[in-house]
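Asks: Take a look and give me a structure for this.
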Amino acid sequence: MKPQATLNTERLILRAFTDEDAPRVQSIVDDKRISDMVSNIPHPYPENGAITWIQDSQQRYENAENVIFALVEKDTNLVIGAMTYKLLPNSEAELGYWLGVESWGKGYCTEAGRAMIAHGFIDLELTCVYARHLTANPSSGNVITKLGMKHTERREGSCGDKFASIEFYELLAKDYSAS
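Replies: Below you'll find the model as predicted:
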């Protein structure tokens, strides 16, 4: 498999995670406010959980299961979050992300999400991108709709290790506009 792409936006570099990112990831995701808003991050975060997650993500990329990008702030060269595609059958993918609390409210997820959507439809030739968020996290819904995704449903169900109300969205390639 070819190396994972690196994407650039105005303020961010989206690149593959490296083992050296583990201490920073560990410190970010150990914050309970992150696990409260993200379905698959436990609290407390397991010791050495970040290095295991990074190495697993590298393997999932090699197995064509996921594409996981570190969100790196250009000004500081610090990892501030992650954005992922879970690759699905029929050239479809589910977009997911998390962001460190100190970076909330600055538009980073929308900026990175636009780059991810373009990468997905143009480079990965996806036909549809899905996203979901916990209903209790409306800020995530705001990001998703800014990316041009359409709300499809709300339902109760399992989302990671949580059973909660979940909002679902999708964006079809035919409806995507790079503008």
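
Asks: can we go C-alpha only for contacts and neighbour counts from here?
Replies: Noted.

Asks: can you confirm residue 13 is in a strand?
Replies: Yes - checked against DSSP: H, G, I helix; E, B strand; the rest coil, residue 13 lies within a strand.

Asks: State which helix of this structure is the longest.
Replies: In the chain, assigned by DSSP state H, the helix with the most residues is helix 49-62.

Asks: what packs against it?
Replies: helix 22-29, strand 66-73 (3 or more CA pairs under 8 Å, 6 or more residues apart in numbering; DSSP states H and E).

Asks: helix/strand/coil for the closest residue in space to residue 178 that isn't next to it in sequence?
Replies: Nearest residue to residue 178, sequence neighbours excluded (CA to CA, 6 or more residues apart in numbering): residue 118, at 6.7 Å. What three-state DSSP gives for residue 118 is helix.

Asks: For the protein, just list every one of the helices.
Replies: 22-29, 32-37, 49-62, 108-118, 138-146.

Asks: among those, which is nearest residue 157?
Replies: Closest to residue 157 of the helices of the chain is helix 32-37 (CA to CA; 15.3 Å).

Asks: Which residues does the closest one contact?
Replies: Helix 32-37 is contacted from outside by 28-29, 41-44, 98-101, 134, 136-137, using CA atoms under 8 Å, 6 or more residues apart in numbering.

Asks: Could I get the buried residue list for that helix?
Replies: For helix 32-37, the neighbour count (16 or more other CA atoms under 10 Å) marks 32, 34, 35, 36, 37 as buried.

Asks: Residue 13 versus the last one, what's the distance?
Replies: When you say that, I think you mean residue 37. Distance of residue 37 to residue 13, computed by CA to CA, to the nearest Å: 23 Å.

Asks: Here is the second sequence; please produce its structure so I can put it next to the first one:
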Amino acid sequence: MPEFLTERLVLRPFNAADHDALQAMLLDPQVVAYLRYRVLTTPAAFDDSFKTHFLADTDTTFALENRQTHELVGFYEFHEDGTTGILTYALAPAAWGHGYVAEAGLALMQYGFETLGFDELQAHYADANPNSGRVMAKMGMHDMGVLKAKTLPDGQTIHVMAYNLMKPDWQDAQSASA
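Replies: Below you'll find the model as predicted:
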């Protein structure tokens, strides 16, 4: 069970004590508006996902804990698609705008490429949330443009945008900064 430390965060596997904070985050419509987790609309649905996914996927799903306060501020995870790791993340609203996504993402890139063996990392976001695109660029990822259009249950159509980073590009950036 890997754990990573950044300047302000502990990236670690989830534990039972994270239940209530994660439930509050994932049952907040603002947080999950454009995430796959928007289908978790009840505590019972969340409980099932918490047990079968967040607690079970200890190599690919990470709790983001504030190092000073020890509060759960969000999560990051890898979804495997062949040799591509697709990054998904969410933060509690109080943690928005503090740079946590880029900080955690940069820490997880090495793990994704070197330990999980991905050749490519991608991150997707809804065009209605352009801040996510800016974070991906800050992490050194490259804009791939529109991946697809999607109609949400409320009838809103969004464009799913994508960023990626190939392993050789990441390795070159690591060599240049060394």
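
Asks: Can you tell me which of the helices and strands packed on helix 49-62 of the first structure is nearest to residue 171 of the first structure?
Replies: Closest among these, once you apply CA to CA, is strand 66-73, at 18.0 Å.

Asks: dump the residue contacts of the most centrally placed residue in the second structure.
Replies: Residue closest to the average C-alpha location in the second structure (CA atoms, centre = their mean): residue 89, at 2.1 Å. With contacts defined as CA under 8 Å, 6+ apart, the neighbours of residue 89 of the second structure are 74, 75, 76, 77, 101.

Asks: run the last query once more with 6 Å
Replies: 75, 76 (CA atoms under 6 Å, 6 or more residues apart in numbering).

Asks: Just give me the match in the second structure for the residue nearest to residue 178 of the first structure.
Replies: Applying TM-score structural alignment, one finds that residue 118 of the first structure aligns to residue 110 in the second structure.

Asks: Of all the helices and strands packed on helix 49-62 of the first structure, which one is nearest residue 164 of the first structure?
Replies: helix 22-29 (20.4 Å).

Asks: post-alignment, the closest one versus the second structure, mean distance?
Replies: Compared with the second structure after the fit, helix 22-29 of the first structure shows a mean deviation of 1.2 Å (mean CA distance after the TM-score superposition for the first structure).

Asks: in the second structure, what residues pair with that helix?
Replies: Against the second structure, helix 22-29 of the first structure falls on residues 19-26 (TM-score structural alignment).

Asks: Show me which residues of the matching stretch are buried.
Replies: In stretch 19-26 of the second structure, counting by 16+ other CA under 10 Å, buried: 19, 22, 23, 25, 26.

Asks: Adding distance to residue 61 of the second structure, write those residues out as TSV.
Replies: As requested, the buried residues of stretch 19-26 of the second structure are exported to TSV (distance: CA to CA, whole Å):
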residue	distance to residue 61 of the second structure
19	14
22	13
23	15
25	15
26	15
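
Asks: nearest to residue 151 of the second structure, of these?
Replies: Residue 151 of the second structure has its nearest neighbour among those in residue 26, at 20.4 Å by CA to CA.

Asks: Contacts for the longest helix of the first structure, please.
Replies: So helix 49-62 of the first structure is contacted by 22, 25, 26, 66, 67 (CA under 6 Å, 6+ apart).

Asks: same thing but at 10 Å, please
Replies: Outside helix 49-62 of the first structure, the residues that touch it by CA atoms under 10 Å, 6 or more residues apart in numbering are 1-4, 16-30, 41-42, 46, 63-70, 84-87.

Asks: Counterpart of residue 84 of the first structure over in the second structure?
Replies: Per TM-score structural alignment, residue 84 of the first structure is aligned with residue 77.

Asks: Now its match. Nearest residue, chain neighbours left out?
Replies: Using CA to CA, 6+ apart, the closest residue to residue 77 of the second structure is residue 61 (4.2 Å).

Asks: re the thing from before, would you mind confirming that the match of residue 84 of the first structure makes contact with residue 101?
Replies: No - under the criterion of CA atoms under 10 Å, residue 77 of the second structure makes no contact with residue 101, lying 11.4 Å away.

Asks: Thanks a lot, catch you later.
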